[in-house]
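Trainee: let me see the structure of the following:
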Amino acid sequence: MNKIYRVIWSKAQNTWVAVSEIAKSQGKKSFKDDKWQSWYRR
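Mentor: As a prediction, the model looks like this:
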């Protein structure tokens, strides 16, 4: 079975790490996320 992943930079390990595509990222929300949430609240 194929695995879906993405590569992110790990500050703790100071290297690139493969993680699940469905894992949540840390940081600021994108404009797309904000737009979706404002629509969903209506």
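Trainee: alpha carbons only for contacts and neighbour counts from here, please
Mentor: Will do.
Trainee: do you know how far residue 31 is from residue 37?
Mentor: According to C-alpha to C-alpha, to the nearest Å, residue 31 and residue 37 sit 10 Å apart.
Trainee: actually residue 10, sorry about that
Mentor: For residue 10, the distance to residue 37 - C-alpha to C-alpha - is 28 Å.
Trainee: let's see this one next, to set against the first:
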Amino acid sequence: MAATTTNYTEIQDEEANASFLLGKRDVLLNNYQSACDHLSKACER
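Mentor: Coordinates of the predicted model:
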């Protein structure tokens, strides 16, 4: 059971990290609405 939970958490964290990086990129491009969307996805995880 613990291994399954760990795998699930890792997958979620990868997705959150990807969203976070996209959000940072959007901030650099002054695309704040898109950045907000990506960062809120990262925070949900």
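Trainee: could I get the TM-score for this pair?
Mentor: The TM-score (TM-score structural alignment, normalised by the length of structure 1) is 0.29; 16 aligned residues with a C-alpha RMSD of 2.0 Å.
Trainee: which helices and strands does the longest helix along structure 2 pack with?
Mentor: Longest helix in structure 2, counting residues (DSSP state H): helix 2-28. For helix 2-28 of structure 2, the elements it packs on are helix 32-44, judged by 3 or more C-alpha pairs under 8 Å, 6 or more residues apart in numbering; DSSP states H and E.
Trainee: which parts of the helix it packs on are buried?
Mentor: By 16 or more other C-alpha atoms under 10 Å, the buried positions in helix 32-44 of structure 2 come out as 34-36, 38-39, 41-42.
Trainee: any idea where the strands of structure 1 begin and end?
Mentor: 5-10, 15-20 (DSSP state E).
Trainee: quick one: closest of those strands to residue 41 of structure 1.
Mentor: strand 15-20 (28.1 Å; C-alpha to C-alpha).
Trainee: helices or strands up against the closest one?
Mentor: strand 5-10.
Trainee: residues contacting the strand it packs on, please?
Mentor: Residues outside strand 5-10 of structure 1 that contact it (C-alpha atoms under 8 Å, 6 or more residues apart in numbering) are 15-21.
Trainee: now do the closest residue to residue 20 of structure 1 other than its chain neighbours against residue 18 of structure 1, distance only.
Mentor: Among residues not flanking residue 20 of structure 1 along the chain, residue 5 sits closest, at 4.5 Å (C-alpha to C-alpha, 6 or more residues apart in numbering). As judged by C-alpha to C-alpha, residue 5 of structure 1 and residue 18 of structure 1 stand 6 Å apart.
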